[in-house]
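1. following is a predicted model, sequence given first.
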Amino acid sequence: MGKCSNNLVGILNFVTTLLSIPIIIAGIWLSKQAGTECERWLEKPVIAVGVFLLVVSIAGLIGACYRVTWLLWVYLLVMFLLIVLLFAFTVFAFVVTNKGAGEALSGKGYREYRLGDYSNWLQKRVDGSTWDRISSCLQAGKLCSRFGDQYVHDTVDKFYSEELSPLQSGCCKPSNECGFTYKGPTNWVRAGNATHSNPDCNAWNNDPNMLCYNCQSCKAGMLENIKTDWKKVAIVNVVFLIFLIIVYSIGCCAFRNNRMENHYPKY
């Protein structure tokens, strides 16, 4: 069993080593191809993950295959910390994404989103300068330009029946309670001198560079996207955790085998 566990750890880490190389290459490619700040921020985490996997996998590979006990011990320590951190992040992700949901509107195919419905921790992630960077990324990515082109021929009834994404609903059109008159997907007419309790109604502007990028609903749409993505990541993390625990258990067997061979060398 001991020898088998060493071989299994070696094989698993050899595969992980091979997988880390395209991850690093992808990170470097992103740094060369990034045209906006939205794309540029991805490069460093991707490269860091790739390098981390490469170093840890090489340590596990050498420790298991060449019976280097101290290196295998370091590998198991890192694996244990990774399991703890991943477990903590998974629980945290489920907790902070537990609140918040789109509001269904009568006669509308889309939902609308309110910033106050989401957890305080998530709300703080879209404050101040952070939101300035996010909104500039959304504009650079032509979110609402594509939205306008996609629905440009819609009549008002057809537009109201569309199933819009959270970002499209929150950033590219005014809130339903503003009561604006539809002229086009990104062109709305205010109802005279009507006053509204919703601050987004005053923030709306038909200027393609403004629209509702500074609206609370736009931030809420972004949080809805984050919430959905984090829930998917959390589910994947549960599966990955099970895999890590199995690998860690096999690694412990290999470590015990190495120690026994060092204490009772074969002549």
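-> Structure's in. What do you need?
2. C-alpha only now, for contacts and for neighbours.
-> Fine.
3. give the buried residues for stretch 229-236.
-> Neighbour counts over stretch 229-236 (16 or more other C-alpha atoms under 10 Å) mark 230, 231, 234 as buried.
4. strands along the stretch 1-150 of the chain, start to end?
-> Assigned by DSSP state E, counting those that start in this stretch, the strands in the stretch 1-150 of the chain fall at 103-104, 111-112.
5. which ones are touching the nearest residue to residue 222 once chain neighbours are set aside?
-> The shortest distance from residue 222 to any non-neighbouring residue, by C-alpha to C-alpha, 6 or more residues apart in numbering, is to residue 167 (6.0 Å). With contacts defined as C-alpha atoms under 8 Å, 6 or more residues apart in numbering, the neighbours of residue 167 are 218, 221, 222, 225.
6. residues near the spatially closest residue to residue 196 that is not a sequence neighbour, how many?
-> Leaving aside its sequence neighbours, residue 196 sits nearest to residue 178 (C-alpha to C-alpha, 6+ apart; 6.6 Å). By the other C-alpha atoms under 10 Å criterion, the neighbourhood of residue 178 contains 19 residues.
7. and the comparison structure, right after this:
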Amino acid sequence: MVRFSNNLVGILNFITFLLSIPILIGGVWLSRQGTSECERFLDRPVIALGVFLMIVSLAGLIGACCRVSWLLWVYLLVMFLLILLLFCFTIFAFAVTNKGAGEAVSGRGYKEYRLGDYSSWLQKRVNSDKNWNKIKSCLQDSKVCKSLIDDRSTPVTDFYNSRLSAIQSGCCKPSNDCGFTYETPTSWTKTNTTSTNPDCNAWDNNVDVLCYNCQSCKAGLLDNIKSDWKKVAILNVIFLVFLIIVYSIGCCAFRNNREDNSWKRYP
């Protein structure tokens, strides 16, 4: 009679196997249909994740249901490494996202973002020209500033009271330090300024340039990443608990296999 732990491991891995199929199909679709560098950037990680889940789930399914001890051992080893990796990533995610926040500006509904407020590790990622050129291309493709570009009749008081996202505030308008004169949300008259903020020289009214080369744009992106990573880290904690439970059940199934093999060897 197949024991409960073996059945449970088999069911869980069968579900994981079914989930890996649409993930793999999605990765292949991205590699064939992706029209931009941003879309194609995701295809290899998605395909790798789909293949990984498929192989690991098959190892756990066959190992538990067919009593193949060595496959179940490989499955448990991979699960242990996955738990260790996820634990380290969760700690790292909390560590690099504990700094940085938007700065409230008097008389403004939006916040301003400064690159130096964020962790040095994140700053290094966006200060790399190679990385930033790809990120900038993705931001332009995603049309983060489109709503501001289209709404050219917004009165200055309404714009100053608007609730812009971190990326919109950093990439789609000049810094408040520059003191430029407002014309439209994405068109400003440059004035002589004593500000030492380098973003003042980087700003351009061209809709393909705007403040995509500004430090504030990088900071706005990092604020967005920080928020997303914190959510991911919290989900990781929940997923870690789930993985540890599955790993414990898998250990019971492995022990069952060894006991059954010993019983068959020595009747």
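-> Arrived safely, thanks for sending. Please read all numbers here as calculations on a predicted model, not as lab measurements.
8. could you get me the TM-score between them?
-> After superposition, the two chains reach a TM-score of 0.96 (TM-score structural alignment, normalised by the length of the first structure), with 265 aligned residues with a C-alpha RMSD of 1.4 Å.
9. ok so, going back, and whatever residue of the second structure lines up with the residue nearest to residue 222 of the first structure, how far from residue 79 of the second structure?
-> Using TM-score structural alignment as the criterion, residue 167 of the first structure maps onto residue 167 of the second structure. Separation of residue 167 of the second structure from residue 79 of the second structure (C-alpha to C-alpha, to the nearest Å): 37 Å.
10. about what we covered before: from the buried residues of stretch 229-236 of the first structure, which is closest to residue 141 of the first structure?
-> Among those, residue 230 lies closest to residue 141 of the first structure (C-alpha to C-alpha), at 21.5 Å.
11. the closest one - nearest residue in space that isn't next to it in sequence?
-> residue 93 (6.3 Å).
12. returning to that earlier point: for the residue nearest to residue 196 of the first structure, which residues are in contact?
-> Taking C-alpha under 8 Å, 6+ apart, one finds 196, 198, 201 in contact with residue 178 of the first structure.
13. if we use 10 Å, what do you get?
-> Residues near residue 178 of the first structure by C-alpha atoms under 10 Å, 6 or more residues apart in numbering: 190, 191, 194, 195, 196, 197, 198, 199, 200, 201, 202, 204.
14. neighbours of residue 105 of the second structure, how many?
-> 11.
15. swap in residue 217 of the first structure?
-> 27.
16. which stretches of the first structure form helices?
-> 2-33, 37-40, 43-65, 69-96, 120-124, 128-140, 143-150, 156-160, 166-171, 200-203, 216-263 (DSSP state H).
17. list the buried residues for the fourth one?
-> In terms of neighbour count (16+ other C-alpha under 10 Å), helix 69-96 of the first structure has its buried residues at 69, 71-73, 75-76, 79, 83, 86-87, 90, 93-94, 96.
18. again with the fifth one
-> Neighbour counts using 16+ other C-alpha under 10 Å place residue 122 of helix 120-124 of the first structure among the buried residues.
19. and the contacts of it?
-> Outside helix 120-124 of the first structure, the residues touching it (C-alpha under 10 Å, 6+ apart) are 96-97, 99, 115-117, 130-131, 219-220, 223-224, 226-227.
20. rerun at 7 Å
-> Helix 120-124 of the first structure is contacted by residues 96, 115, 223 when judged by C-alpha atoms under 7 Å, 6 or more residues apart in numbering.
21. distance to residue 248 of the first structure added to those, as TSV?
-> Shown next, in TSV, are these (distance: C-alpha to C-alpha, whole Å):
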residue	distance to residue 248 of the first structure
96	29
115	41
223	35
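22. closest one of the residues you listed to residue 3 of the first structure?
-> Using C-alpha to C-alpha, the contacts of helix 120-124 of the first structure come closest to residue 3 of the first structure at residue 96, 43.9 Å.
23. translate that closest one into the numbering of the second structure.
-> Per TM-score structural alignment, residue 96 of the first structure is aligned with residue 96.
24. how near is its match to residue 143 of the second structure?
-> Residue 96 of the second structure is 28 Å from residue 143 of the second structure, by C-alpha to C-alpha.
25. swap in residue 264 of the second structure?
-> Distance from residue 264 of the second structure to residue 143 of the second structure, by C-alpha to C-alpha: 65 Å.
26. check residue 179 of the second structure too.
-> Residue 179 of the second structure is 25 Å from residue 143 of the second structure, by C-alpha to C-alpha.
27. tell me which of the two has more neighbours.
-> residue 179 (17 against 12).
28. tell me who's in contact with the more buried one.
-> residue 193.
29. ditto for residue 5 of the first structure
-> Contacts of residue 5 of the first structure (C-alpha under 7 Å, 6+ apart): 250, 251, 253, 254.
30. any chance of these in JSON lines, plus distance to residue 156 of the first structure?
-> Listed next are the contacts of residue 5 of the first structure as JSON lines, based on distance: C-alpha to C-alpha, whole Å:
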{"residue": "250", "distance to residue 156 of the first structure": "62"}
{"residue": "251", "distance to residue 156 of the first structure": "62"}
{"residue": "253", "distance to residue 156 of the first structure": "67"}
{"residue": "254", "distance to residue 156 of the first structure": "67"}
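31. closest one of those to residue 14 of the first structure?
-> Distances from residue 14 of the first structure to those, taken by C-alpha to C-alpha, are shortest for residue 251, at 13.8 Å.
32. the closest one and residue 218 of the first structure: what is the separation?
-> Where residue 218 of the first structure is concerned, residue 251 of the first structure sits at a distance of 47 Å (C-alpha to C-alpha).
33. can you check residue 157 of the first structure too?
-> Taken as C-alpha to C-alpha, the span from residue 157 of the first structure to residue 218 of the first structure is 23 Å.
34. okay, the two: which has more neighbours?
-> residue 218 (29 against 11).
35. pretty sure the more buried one contacts residue 170?
-> Yes: counting by C-alpha atoms under 7 Å, residue 218 of the first structure touches residue 170, with 4.1 Å between them.
36. circling back: the residue nearest to residue 230 of the first structure: what's it in contact with?
-> Taking C-alpha under 7 Å, 6+ apart, one finds 230, 231, 234 in contact with residue 93 of the first structure.
37. distance check, residue 243 of the first structure against residue 162 of the first structure.
-> Residue 243 of the first structure is 41 Å from residue 162 of the first structure, by C-alpha to C-alpha.
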